[in-house]
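Chemist: Here's a sequence, model it:
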Amino acid sequence: MKKFYPLLLGSLLLLGACKFPNSIKSSEPNDSLQTRIDSAEISNDISEAPADKAVYSKIIKIDYQENQSILNILPLLPDSSMASWGWKKEEREGMVRSLATSNQFTDTTENYNTIRKVTPHYFETQVVDGVWTASLYKVSENHYIVITNDMVGDGSDVNAFEVKGKQITALSMDHLIGADPGNLLLKNSNEACKSLLDDYGMFTYDFSDPNLISISSSYFTKKANAECFNGNEITFKFNPKIKRFDLVKTSWGKP
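Modeler: Predicted coordinates:
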């Protein structure tokens, strides 16, 4: 019986040598398979993301024929007139094309660009915590003075343009109304009054009327500031013959 031991031992060693490499190979990671799994996981994450957050979509209806004068001017305005938030020209053009076709467009930016009011001469939209407006003052057919007002927490950025057909030219607001609003209100030019104007001369602009502009300050009151100012509100009326605004009055309004 002893003579069979070497043969049996040799057979066992040979059998182990044949199987061992296979066990090592199967324990090594397969690079191509691992890559495919990672890609699949990333792809699934991306495809499932919209399900976690619903896409906002709302149909906004506006009568294009009635309001085409103000709507057609929106794409002509430079980006600088809406610098605090940004409304790309392509987006404005797309909105107007959709309105011209079907009197409606799809709003996909919730609480960002929310149109609040549209008339043939006035456009107003809520922009997050600010407001942006565009106003038309008609000179003649297809010829307007356009004023935009970009209102944010630290004041207003007012821009003015002359639009004739599709030609647009930037204008100075002071040129349109004759002077800086503060200087028009200033009655006493001593240092104390000038300093008061420099420190608190922040004005609110109302361009919602097709013929009038109202500029006011909530910082000045008749009781406290009558010695320095003629009022805290100025009213102008548009004069299409000279393409400017005539001063109507200065007055004390409610702060």
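Chemist: Please make it C-alpha for all contacts and neighbour counts, starting now.
Modeler: Noted.
Chemist: Might one say that Asp150 is in contact with Asp129?
Modeler: No. The pair Asp150 / Asp129 is not scored as a contact, 11.5 Å apart, by CA atoms under 8 Å.
Chemist: Second chain to compare with the first, below:
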Amino acid sequence: MKPSALLLLILFLFSCKKNEEKNDPKITNQKAQDTLKVQTENDDIEKLDTLKINYLEHKNLLNILTILPDSCMRSWEWKKTDRIEYVQKIKQNNYTLPSKGHFSSIELIQPNTIHIGVVDGSWILSIYKIKPNNYIVLTDDKVGDGNEFMAFEYLNGELIYIPFKDVFDQFFTTLLINENDKKCLEYFKDNYIGFEYDFIGTKKIHITNSLLEEAKSCFKGNTLNYEFNPEMKRFELINIENTKS
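Modeler: Take a look at the predicted model:
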């Protein structure tokens, strides 16, 4: 067979094969299913892992996150260099993906608060505006054996450490009906780890301990309601009440 005839035969057979594939509904459907499967899997990944964050809306919060000392997250570890890179990606893309090496989930729930789920607890950063470029900054490193708080004043890019108790008016001191009652004071110390801190909106914090319900004769209530006073740069106690767990 001449080379030219052989070439024509090969082209003819190849053309027939392509036509068979084109006309075979099984092959066409399989390819469509495979494509749909990949698209669906990618959509699921995006829905599960992608957290949209508008950088401009949360700029102050995210920038403060990058300059916090590593000691604010002592129970885990998120180095400044990693945080800076993390925020830069949000700035570029307006979304983020979970960092499996450091935390299991992240959820930005308020303009001034970010929650991060870590191992057996959570980590919270909240900022409270005094004036432009000036905030009170609170961090809560919550693990199985309690909370570790830190407080700062942020002013024009710098953080100044503040003792946490100094940021709160009458911090826990008014819960006891009689501060000299040794039995009640001991009960209070034994259940100190049971306090839950709820950062609400841009001004309020509720501090609750449902265990205090068991010793109502010792306490005025089980919940302290605080509201931020920007002029005083501290949280003022609004009231004490009993709330059910």
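Chemist: Can you calculate the TM-score here?
Modeler: In this superposition the chains share a TM-score of 0.75, using TM-score structural alignment, normalised by the length of the second structure; 197 aligned residues with a CA RMSD of 2.0 Å.
Chemist: Neighbour count: Asp150 and Asp129 of the first structure, which is higher?
Modeler: Higher neighbour count among Asp150 of the first structure and Asp129: Asp150, with 21 against 10, using other CA atoms under 10 Å.
Chemist: quick one: which helix or strand includes the closest residue to Asn147 of the second structure other than its chain neighbours?
Modeler: Spatial nearest neighbour of Asn147 of the second structure, excluding adjacent residues (CA to CA, 6 or more residues apart in numbering): Asp141 at 5.6 Å. Secondary structure from DSSP states H and E places Asp141 of the second structure in strand 134-143.
Chemist: can you tell me what part of the first structure that strand aligns to?
Modeler: On the first structure, the counterpart of strand 134-143 of the second structure by TM-score structural alignment is residues 143-152.
Chemist: ok, now stretch 221-241 of the second structure?
Modeler: Stretch 221-241 of the second structure covers residues 231-251 of the first structure once aligned (TM-score structural alignment).
Chemist: Now that stretch: buried residues?
Modeler: The neighbour-count check on stretch 231-251 of the first structure (16 or more other CA atoms under 10 Å) flags 231-240, 244-247, 250 as buried.
Chemist: what about it, start to end distance?
Modeler: 5 Å (CA to CA, to the nearest Å).
Chemist: Next: stretch 161-172 of the first structure.
Modeler: Taking CA to CA, stretch 161-172 of the first structure runs 8 Å from one end to the other.
Chemist: got the residue ranges for the helices in the first structure?
Modeler: In the first structure, the helices defined using DSSP state H lie at 5-27, 31-52, 64-73, 89-102, 173-177, 181-185, 191-200, 222-225.
Chemist: Nearest residue to Ser208 of the first structure in space, ignoring adjacent ones along the chain?
Modeler: Nearest non-adjacent residue to Ser208 of the first structure, counting by CA to CA, 6+ apart: Tyr122, 6.2 Å away.
Chemist: and the one you found, what pairs with it in the second structure?
Modeler: When the second structure is aligned by TM-score structural alignment, Tyr122 of the first structure is paired with Thr113.
Chemist: tell me, how many neighbours does that match end up with?
Modeler: Each residue near Thr113 of the second structure was counted by other CA under 10 Å, and the total is 23.
Chemist: Quick check, it in contact with Trp123.
Modeler: No. If you go by CA under 8 Å, Thr113 of the second structure and Trp123 don't touch, sitting 10.6 Å apart.
Chemist: List the contacts of the most centrally placed residue in the first structure.
Modeler: When CA atoms, centre = their mean is applied to the first structure, the residue found nearest the centroid is Trp85 (3.4 Å). In this structure, Trp85 of the first structure makes contact with Val127, judged by CA atoms under 8 Å, 6 or more residues apart in numbering.
Chemist: So the aligned partner of it in the second structure versus Tyr86 of the second structure, what's the distance?
Modeler: Under the alignment (TM-score structural alignment), Trp85 of the first structure pairs with Trp76 of the second structure. To Tyr86 of the second structure, Trp76 of the second structure is 16 Å away according to CA to CA.
Chemist: what's the answer for Lys244 of the second structure, then?
Modeler: Noted for Lys244 of the second structure: a distance of 39 Å to Tyr86 of the second structure, by CA to CA.
Chemist: Leu211 of the second structure now?
Modeler: Following CA to CA, the distance that separates Leu211 of the second structure from Tyr86 of the second structure is 39 Å.
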